[in-house]
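Undergrad: got a predicted structure here, sequence first:
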Amino acid sequence: MAILGFLMIGTFLYLVMSKRVSVLIAFALVPIIFALIGGFGLEIGKMMLDGIVKVTPTGIMIGFSILYFGLMIDRGLFDPMISRLIRFAKGDPLKIVMATAIITLIVALDGDGSATFMITVTALLPIYKRLGMSSLTLAGVVALGAGVMNIIPWGGPLARAMVSLGAESSELFNPIIPAMLAGAVWVVFVSYIFGKKERKRIGMIKISNKGDSMESGEIAATLEMSSSLPKLYWFNLILTISLIVALIMEIIPVPVLFIVAFAIALLVNFPDVKKQQEQIASHAQSMVMVCTTIFAAGIFTGILSGTKMIDAMAVSMVSAIPDWLGGHLPILVAVASMPLSLIFSPDAFYYGLLPVLSEAGAAFGVDPIEIGRAALLGNGTTGFPLSPLNPSVFVLIGLCKVDLGDLQKKIFFWAFGSTIVMTIVALLTGAIPL
């Protein structure tokens, strides 16, 4: 079963990264084929349904969040921020890319990857489009920043690790704060490299008000700078801030929160029923593309769990660790944690593999808490924006309109670099042992 599981995931990653088939088709058909090979027959139906049911809240949340933030973009909520950022950057792609990294690191404090992607990309994508910059660069920088910041206690990975290891947040998080800060510095450094490449590709951009003359030989971007705020700006701003606060405080379930927020925003901004329908239709394609992929991902995770492939894979990985390496298990887990995000979903890793790894570490005299800290340096954090097993990644690539394979190729090395930098700092500060 372990071999079958590894083959299934390897086949899926190959098909997606090589662009042989779309992600949706790979999610839906690859696991079915391997489950049939495993002899599960009629049991497959229930496994798939269980997986779909599990991702349904995520699908609802992402679907309505696309509609909500699409409405806010259409109503100009982010225009003042865009104008100020462009004035600050003064047509320098390097400054814009670095500003993207800093904004992402700040927005990601909400602890929700999907919300971070939606807020950051919807605010910055118009700038990239207007100036002719690469949306893949935007997606890459946002992914790197969100990945590092996903270590925070109210993020998903640390919460899962707490449950899996029976640990307190302070035990896991506090010792790796210096490592997380180092990771944030690394992200800004990488954004500088990306920005230099963008500056070399398109040059300095002349920004002028509409109607001004442009100098020849320069790439020109015309942006009308209006001093007046968009209609209903303050209402939309207060509603959006309230939404983000409610997301962080988890006042009500997130899917319900987005449905209610979108309904209020739609009613106030478009009182006419016909206009409401037109607004929904304008973003329906993006919503359908992302949501269908998420539900197809439910089939993949449902079969992976239901067939017990994931359990067999975890046991086989631990059994392959030689005795001489057992005492250095935290370092091994830290270095491998980011690539393992492509194989294990956060739930599968923290609830399935981490307990096995912690037990194995205990046998070698390693504190399970140290295994947990090591895992947080990559799995579900720096690796989650690249993993097809994480539904929120489809929010990022859907909004930026980039291919998952292209995103993986562009930033895998840099995301792995984030983990390596944080691992080095964690070793130096004693968060994980040598």
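TA: It's in.
Undergrad: only C-alpha atoms for contact and neighbour calcs from this point on.
TA: OK.
Undergrad: and the closest residue in space to residue 386 that isn't next to it in sequence, how far from residue 8?
TA: For residue 386, ignoring the flanking residues on the chain, the nearest one in space by Cα to Cα, 6 or more residues apart in numbering is residue 408 at 5.8 Å. According to Cα to Cα, to the nearest Å, residue 408 and residue 8 sit 19 Å apart.
Undergrad: how about residue 401?
TA: Distance of residue 401 to residue 8, given as Cα to Cα: 27 Å.
Undergrad: again with residue 364
TA: Per Cα to Cα, residue 364 is found 32 Å from residue 8.
Undergrad: between these two, which one's more packed in?
TA: Neighbours per residue (other Cα atoms under 10 Å) separate residue 364 from residue 8, with residue 8 holding more: 22 against 16.
Undergrad: and the comparison structure, right after this:
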Amino acid sequence: MLTFLGVSMVLVFTYLIMSKRLSPINALTLVPIVFALIGGFGSKIGDMMFEGIKVVAPSAALLLFAILFFGVLIDAGMFDPMIKQMLKIVKGDPVKIAIGTAILASTVALDGDGTTTYMITISAMLPLYLRLGMNPLVLATISLLSLSIMSGMTPWGGPATRAITSLGLDASEFFIPLLPTLFGGILCVLFTAYFLGRMERKRIGVINIEYTPENVTDLPEVAAAYDMSVDLKRPKLLWINLLLTLTIMVVLVMGIMPVPVLFLVGFVLASMINYPNLEQQKERILSHAGNALTVVTLVFAAGIFTGIFSGTKMVDAIANSLVSIIPDSLGSFFPLVVAVTSMPFTFVLSNDAYYFGVLPILAEAASAYGVDPVEIARASVLGQPVHFLSPLVASTLLLVGMVKTDIGEFQRYAFKWSILCSIGVIIFAIITGAISLF
């Protein structure tokens, strides 16, 4: 019964947001409440929702202060030189711009943090995409795929860390054989970027432009996405802003303080350095309040969804049911089974639920067929390009907010590319021996 309710809830939720029958916030909140009532959990709904909100509260705080931090730096013009240099290199060619996006996003994503990756990549590249008339969903798709590969497979990224921890593995034993697959994943992203760039080049052609404040903001939507007001620019503070950003990134990687607190401190320092006038600081906060409020609200709504999903034990029921239906004849192909099923598993489940709840069950089942747990761990991260499309991923909600679209539209556009990227990564893993077929 719980399995049926859980699967039905996911299907109804996905249909409602992809068909635009409900907004993501409404669907994330109302759908689980309805199914919890149907399942007879009415008296516990409030507690489950509150538990879910408590779990996502740090993510909501992180996104709020990260948006404000990078928003102030964008207003101050810290990314202007990067855009100017990028324009000199790509010369208005959508193919070069798409490939440059993949390289930039993959580089930034080395720290494993989705929020940082999207804030820097989208902030730097969106004005260029809008100036040329390129589809912002291309930018969002390439950024998501880049992050899914770099964050999904590196030992300091969230999915790999959870897999290593839950199965008690050695990080080097997990990661070193996976390195060729990681590079293969980067090739998949670059190929996708090239293909999407070719599609855009065919649609809009190659546009020769020079970087000036005037021609970057001659479209209203560009001006809204990237405020080029001379009064806000702080070119003399460029190196100070860059030093502040690098310091924040170093502290982030070292884990010296909680990330939400780190970005709060960063935002306070950035606003004081660039806009010492209190009225200016207030204006900067208000200018980014709409985007921040939308993202934070979505995160809390996602917390309600996951709180009810976990609290009703629907997650456990779905996991156990799916594991039980894997036929014995596929035992020798268990790593491949785990790799393929990680795509739907991680789409409907949070990483915590999958890696700490489902993965140990899969590893135990695989051991009966003589499969090493480390192969199961490697296989489990290969579906991350699909996982990052889930509305339960906080950084993805930030991404769609920054490119001014909704999660349903983005999923419809990026779903096939995420599937293809995951399949490509799985093929690379098999060829390079990261996972075995027999």
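TA: Structure received. Just so it is clear, the structure is predicted and the values come from calculations on it, not from any experiment.
Undergrad: name the helix or strand for the counterpart of the residue nearest to residue 386 of structure 1 in structure 2, please.
TA: The equivalent of residue 408 of structure 1 in structure 2 is residue 411 (alignment by TM-score structural alignment). Element membership of residue 411 of structure 2 [criterion: DSSP states H and E] is helix 407-432.
Undergrad: so how much does stretch 409-428 of structure 2 differ from structure 1 once superposed?
TA: Taken over the aligned residues, the distance from stretch 409-428 of structure 2 to structure 1 averages 1.8 Å (mean Cα distance after the TM-score superposition for structure 1).
Undergrad: got the buried residues for that stretch?
TA: By neighbour count on 16 or more other Cα atoms under 10 Å, the buried set for stretch 409-428 of structure 2 is 410-411, 414, 417-428.
Undergrad: how about the secondary structure of residue 40 of structure 2?
TA: Of the three states, residue 40 of structure 2 takes coil according to DSSP: H, G, I helix; E, B strand; the rest coil.
Undergrad: what's the burial count for it?
TA: A total of 11 residues lie near residue 40 of structure 2 under the criterion other Cα under 10 Å.
Undergrad: then the one 10 residues further on?
TA: As a burial measure, residue 50 of structure 2 scores 15 neighbours (other Cα under 10 Å).
Undergrad: I'd say it and residue 305 touch.
TA: No. Residue 50 of structure 2 sits out of contact with residue 305 when judged by Cα atoms under 8 Å, with a separation of 10.6 Å.
Undergrad: show me where structure 1 has strands.
TA: In structure 1, the strands defined using DSSP state E lie at 205-208, 219-222.
Undergrad: tell me which of the ones you listed lies nearest to residue 130 of structure 1.
TA: Distance to residue 130 of structure 1, taken as Cα to Cα, is lowest for strand 219-222 among these, at 6.3 Å.
Undergrad: other SSEs contacting the closest one?
TA: On a contact count with 3 or more Cα pairs under 8 Å, 6 or more residues apart in numbering; DSSP states H and E, strand 219-222 of structure 1 meets helix 113-131, strand 205-208.
Undergrad: how about those, which one is nearest residue 351 of structure 1?
TA: Comparison of those against residue 351 of structure 1 by Cα to Cα identifies helix 113-131 as nearest, at 19.7 Å.
Undergrad: which residues are in contact with that closest one?
TA: Applying Cα atoms under 8 Å, 6 or more residues apart in numbering, the contact partners of helix 113-131 of structure 1 are 62, 65-66, 69-70, 73, 78-79, 81-82, 86, 100, 103-104, 107-108, 110, 134-135, 138-139, 142-143, 146, 150, 205, 220-223, 392-393, 395-396, 399-400.
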